[in-house]
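Participant: Sequence plus predicted model, see below.
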Amino acid sequence: MMFSAKFIRWLLMLSPLVLIAGPAIADSSYPTKPVRLVVPYPPGGSADVLARMLGQRLDTVLGQPVVVDNRPGAGTAIGARVVAQSPADGYTLLIGTVSSHAMNPALMKDIGYDPVRDFTAIAPLATIPFVLLASTKLPISSLQELIDLAKRQPGKLNFSSAGSGTSNHLAGEILQSAAKIRLAHIPFKGSAPALSALVGGQVDLMFDLVVTTVPHVKSGAVRALAITAHQRSPLLPEVPTVSEAGMPALELSAWFGFFGPRDLPVDVRDKLAREVGKILEIPEFQDRLRRLGASVLAMSPVQFANFVASERDRWAQVIKASSIIAN
């Protein structure tokens, strides 16, 4: 079949428009250069450790360096904004958390991004539960005994946190709502001083991540009442879950996930999700997570996106009901 020169010129003019109008499709050779993995926290914390564990594995399977870039500040807003405003090419990714994608957007009116609309949810990574801790000065040894005591002395007991609007503060608010008790909130500048105050007997209660809780529970410096997970932790197998203690509404955790900017090409998203899923199945990787008190969180990209949206709505309701204002 013969085509005229005029018809061929018309096809050549049309082809760029077809490419522009079509869906975002990435080069199958992705990645062809180093990938930046933004962590919205300082070095040394759980999110940073998890990012470096994941980055080391991704280096090998992607064939390109994965460079961890710590961008702390404004809660988690600075690092999250960096990724939200980056090109959707798969070369700038984020370790997001319950704080960056659920709590802080509800706490900060001008956070600068929408946790659902401005990101592509790639894969969940892990979840770390909290432990409800009590001072050894309190005459209690269970969650129910705490509730009974708080009802007899409304507003007299207190709990410490890493600051107003932090995850352990919000956990305390959920406890008060679910148990219909009233506690005084004592905010500190970070979890370490808040935990020190509990160990020293200056405060009565605190929710803290299981990994930092273990040595203090084992030494008898504090008393563990319940863990906010669906199953008991191998790090503290003697501590009952909140469901076992009769308070399933207290099931909550610090979760971590893998995100890209909005409109990330589907094939890039799926490639990253597939490789991350394989990494999370490696026994050695799972063992390292367990030593952090974490467990694998497995979902498809679509399921993870729905999970993030539900977490955003859940924490927005908690924050609105409690009239919490971030520090």
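Facilitator: Ah, there it is.
Participant: Going by C-alpha atoms from here, please, whenever you check contacts or count neighbours.
Facilitator: Will do.
Participant: Can you tell me what sits against stretch 111-123?
Facilitator: 77, 80-81, 84, 100-102, 104-105, 257-264, 269-270, 272-273, 276-277, 298-302, 304-305, 308-309, 312 (CA atoms under 8 Å, 6 or more residues apart in numbering).
Participant: among those residues, which ones are buried?
Facilitator: 77, 80-81, 84, 100-102, 104-105, 257-264, 269-270, 272-273, 276-277, 298-301, 304-305, 308-309, 312 (16 or more other CA atoms under 10 Å).
Participant: Restricted to strands, list those.
Facilitator: Within the buried ones among the contacts of stretch 111-123, residues falling in strands by DSSP state E are Gly257, Phe258, Phe259, Gly260, Pro261.
Participant: Adding distance to Pro248 as columns, could you present the residues you listed in CSV?
Facilitator: Output for these, formatted as CSV (distance: CA to CA, whole Å):
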residue, distance to Pro248
Gly257, 24
Phe258, 27
Phe259, 29
Gly260, 33
Pro261, 34
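Participant: quick revisit: out of the contacts of stretch 111-123, name the ones that lie in helices.
Facilitator: 77, 80-81, 84, 104-105, 269-270, 272-273, 276-277, 301-302, 304-305, 308-309, 312 (DSSP state H).
Participant: which residues touch Ser300?
Facilitator: Ser300 neighbours (CA under 8 Å, 6+ apart): Ala123, Ala273.
Participant: can you give me the helices in the protein?
Facilitator: Using DSSP H, helices in the chain cover 5-21, 46-62, 77-84, 98, 104-107, 143-152, 167-179, 191-199, 210-219, 266-280, 283-291, 301-322.
Participant: Let's have these in JSON lines, adding distance to His230.
Facilitator: Shown next, in JSON lines, are the helices of the chain (distance: least, CA to CA, whole Å):
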{"stretch": "helix 5-21", "distance to His230": "46"}
{"stretch": "helix 46-62", "distance to His230": "20"}
{"stretch": "helix 77-84", "distance to His230": "29"}
{"stretch": "helix 98", "distance to His230": "17"}
{"stretch": "helix 104-107", "distance to His230": "25"}
{"stretch": "helix 143-152", "distance to His230": "16"}
{"stretch": "helix 167-179", "distance to His230": "15"}
{"stretch": "helix 191-199", "distance to His230": "23"}
{"stretch": "helix 210-219", "distance to His230": "14"}
{"stretch": "helix 266-280", "distance to His230": "20"}
{"stretch": "helix 283-291", "distance to His230": "15"}
{"stretch": "helix 301-322", "distance to His230": "17"}
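Participant: next, the one to line up against it:
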Amino acid sequence: MPNNHFRSRLRRHFLHRAFCFAAGAAIAATALHSQAADAPLRWVVPYPAGGAADQIARIVAQDVGQASGQAIVIENKGGAAGMIAAETVLRAPADGQTFFVGSNAPLVINSAIYAKMNYDPAKDFVPVAGLGKAPLLLVTRKDLGVQDAKGLIARAQQAQKEGKPLTMGSASSGNITHLAGEFASDRMGFKVTHVPFAGSAPAITSMMGGNVDIMFDALPSSMQQAISGRIVPLAVLDNQRFPQIPHVPTLAELGFAGTEASAWFGLVARQGTPQAAIDRMNLAVNQSLAKPDVQDKLRRIGAQPIAASATEWGQFITAERERWIPVAKRLDIKAE
């Protein structure tokens, strides 16, 4: 795809940039604390507790809060592919106290699959800071009877011939676990029946109960179950294997290049938010992402830091729109 080089350059830049903010530690802590020390900040997360968005946001928010003395409250507002949370933030004052933990669906994919939205993600929000991203992991239920991607393809194609396509769970309609799953399965040569859930955690729970066949899930909500043997990991949708599960190949290794996909999360704010508040939060978040212990916590759950300026974070989101909106339209994916 035409923007592969740009996305690869950003990916390398984000991973290295996390190490470059330590010098601003004292400045970041003092600046954020001065924002409104008596009133807690709000980070509104568009998915239920326990999923990738929630875990990543809490790791970073806890460190930022401790370093600055500024309390940060995590609010989980699931539903409508992240749009309930987005609208919650847009109804709040643009005073630098409320931030949206934006992700693929509410900031990118929904624009392509919903006939009508109550906000324009490209115009109504401004970028603040990246938090983290988590590569997707192709997993199956244990009793499906496959142990590798080749076996899954054969099983899925046979099921399709019989008129009973495999079921694919997702964190919600329009979520990256939905769109990337449709895209990757199409590339692998089979169709699926999509089954949306209200978050990754319930989708994985349903899979472990034998109710869903496969899922292209973000690592934080599936990696531990895969390691423990409760579900079967088949491939990582990234350009390299993930350190915590080094035996699991990438889809690119298996002959399906260009299928890389991650669930990503970062802060945006309502248009009109004071630039000073954006700058303070960006500095505080990047200082947190530069800490080895924060990086280690993210890696342990299956995530990687996204350290970037507000401008770079905005460029990343734009690149994702340029990649995924055409995919959604080509595959004719609509909200369910």
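Facilitator: Received, thanks. Note that the structure is a prediction, hence the values are computed from the model and not measured.
Participant: Fetch the TM-score of the aligned pair.
Facilitator: Scored by TM-score structural alignment, normalised by the length of structure 1, the superposition of the two chains gives a TM-score of 0.79; 301 aligned residues with a CA RMSD of 2.9 Å.
Participant: if we can go back for a sec, quick one: closest of the helices of structure 1 to Ser135 of structure 1.
Facilitator: helix 191-199 (5.9 Å; CA to CA).
Participant: So what touches the closest one?
Facilitator: Residues contacting helix 191-199 of structure 1 (CA under 8 Å, 6+ apart): 134-135, 160-162, 187-188, 203-206, 208, 216, 221-222.
Participant: If we use 10 Å, what do you get?
Facilitator: Outside helix 191-199 of structure 1, the residues that touch it by CA atoms under 10 Å, 6 or more residues apart in numbering are 133-137, 159-163, 166, 168, 186-188, 200-209, 212-213, 216-217, 220-223.
Participant: If any of those residues are buried, put those into a PyMOL selection.
Facilitator: In PyMOL syntax, the buried subset of the contacts of helix 191-199 of structure 1 is picked out as below (16+ other CA under 10 Å):
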select buried, resi 133+134+135+136+159+160+161+162+163+166+168+186+187+188+201+202+203+204+205+206+207+208+209+212+213+216+217+221+222+223
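Participant: For Pro243 of structure 2, what is the corresponding residue in structure 1?
Facilitator: Under the alignment (TM-score structural alignment), Pro243 of structure 2 pairs with Pro234 of structure 1.
Participant: who's in contact with its match?
Facilitator: By CA under 10 Å, 6+ apart, the contact set of Pro234 of structure 1 is Arg290, Arg291, Gly293.
Participant: ok, now which ones touch the last one?
Facilitator: When contacts are counted by CA under 10 Å, 6+ apart, Gly293 of structure 1 is found next to 46, 126-130, 209-214, 233-236, 287.
Participant: of those, buried ones?
Facilitator: Using 16+ other CA under 10 Å, the buried ones in the contacts of Gly293 of structure 1 are 46, 126-130, 209-214, 233, 235-236.
Participant: Relative to Ala321 of structure 1, which of the residues you listed is nearest.
Facilitator: Nearest to Ala321 of structure 1 among the buried ones among the contacts of Gly293 of structure 1, counting by CA to CA, is Phe130 at 21.5 Å.
Participant: which residues sit in contact with the equivalent of that closest one over in structure 2?
Facilitator: In structure 2, Phe130 of structure 1 lines up with Leu136, judged by TM-score structural alignment. Contacts for Leu136 of structure 2 (CA under 10 Å, 6+ apart) come out as 176-177, 180-181, 215-223, 235-238, 260-263, 302.
Participant: And for Leu136 of structure 2, nearest residue in space, chain neighbours not counted?
Facilitator: Distances taken as CA to CA, 6 or more residues apart in numbering place Ala218 nearest to Leu136 of structure 2, at 4.4 Å, with adjacent residues excluded.
Participant: Trace Lys123 of structure 2 over to structure 1, please.
Facilitator: In structure 1, Lys123 of structure 2 lands on Arg117 (TM-score structural alignment).
Participant: do you know how far its match is from Asn306 of structure 1?
Facilitator: According to CA to CA, to the nearest Å, Arg117 of structure 1 stands 12 Å off from Asn306 of structure 1.
Participant: check contacts around Ala308 of structure 2.
Facilitator: 10, 13-18, 21, 128-131, 282-283, 285-286, 289, 314-316.
Participant: Can you tell me which of those residues are classed as buried?
Facilitator: Of the contacts of Ala308 of structure 2, these count as buried by 16+ other CA under 10 Å: 10, 14-15, 17-18, 21, 128-131, 282-283, 285-286, 289, 314-316.
Participant: thinking again about what came up before, out of the helices of structure 1, which is closest to Glu244 of structure 1?
Facilitator: Checked against CA to CA, the stretch from the helices of structure 1 lying closest is helix 143-152, at 10.0 Å.
Participant: And that closest one, what does it pack against?
Facilitator: strand 119-135, helix 167-179, strand 222-227 (3 or more CA pairs under 10 Å, 6 or more residues apart in numbering; DSSP states H and E).
Participant: can you pull the contacts of Ser322 of structure 1?
Facilitator: Leu170, Glu173, Ile174, Gln176, Ser177, Ala316.
Participant: ok, of those residues, which one's closest to Leu11 of structure 1?
Facilitator: Ala316 (52.0 Å).
Participant: what's near enough to touch the aligned partner of Met281 of structure 2 in structure 1?
Facilitator: Taking TM-score structural alignment for the superposition, Met281 of structure 2 sits opposite Leu272 in structure 1. Contact partners of Leu272 of structure 1, counting by CA under 10 Å, 6+ apart, are Leu58, Val61, Leu62, Gly90, Ile122, Ala123, Phe258, Phe259, Val266, Lys278.
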